[in-house]
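Student: Need coordinates for the following:
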Amino acid sequence: MPKMKTKSGAKKRFSLTGTGKIKRKHAYKSHILTKKTTKQKRALTHVGLVSSADMNRVKDMLAI
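Tutor: Okay, here's the model as predicted:
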């Protein structure tokens, strides 16, 4: 059976930490920023972690 390919969109959006967790960025930070408050935009800047419920799905996309 051939190797599993990594989904191209997933490899651009997720990255692994040293302990094996998966980092992700927040949504709603790319456009239409004028109507969002500064506090809201600043909170969206910080990197988050993928929840445990989605971990297996993301690992399948990354072919880990």
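
Student: CA atoms for contacts and neighbours, from now on please.
Tutor: OK.

Student: which residues does residue 27 contact?
Tutor: Residues near residue 27 by CA atoms under 8 Å, 6 or more residues apart in numbering: residue 44.

Student: does it count as helix, strand or coil?
Tutor: coil (DSSP: H, G, I helix; E, B strand; the rest coil).

Student: and this one, so I can compare the two:
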Amino acid sequence: RFKVTASGKILRSRASRRHLMSAKNAKKKRQLAKVGRVHETDLARIKANLPFA
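Tutor: Okay, the predicted model is just below:
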């Protein structure tokens, strides 16, 4: 689910990409394929639950 970069940022995959993809247009699918960063307000909560962060 999460990947920690060398600089300490945490990457995440985007939601809504697992099923019902036929209802989404190509632009939305392309945007959902990109990797997102965890927002700084959520970093402390996520890091507390990751054993390797």
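
Student: what do we get in the first structure for residue 46 of the second structure?
Tutor: In the superposition onto the first structure, residue 46 of the second structure corresponds to residue 58 when matched by TM-score structural alignment.

Student: What is the three-state secondary structure of that match?
Tutor: Here residue 58 of the first structure takes the helix state, with states given by three-state DSSP.

Student: Over to residue 33 of the first structure?
Tutor: Following three-state DSSP, we place residue 33 of the first structure in the coil state.

Student: Then residue 28 of the second structure?
Tutor: Residue 28 of the second structure - assigned by three-state DSSP - is helix.

Student: and residue 10 of the second structure, how many residues sit next to it?
Tutor: Counted with other CA atoms under 10 Å, the neighbours of residue 10 of the second structure add up to 19.
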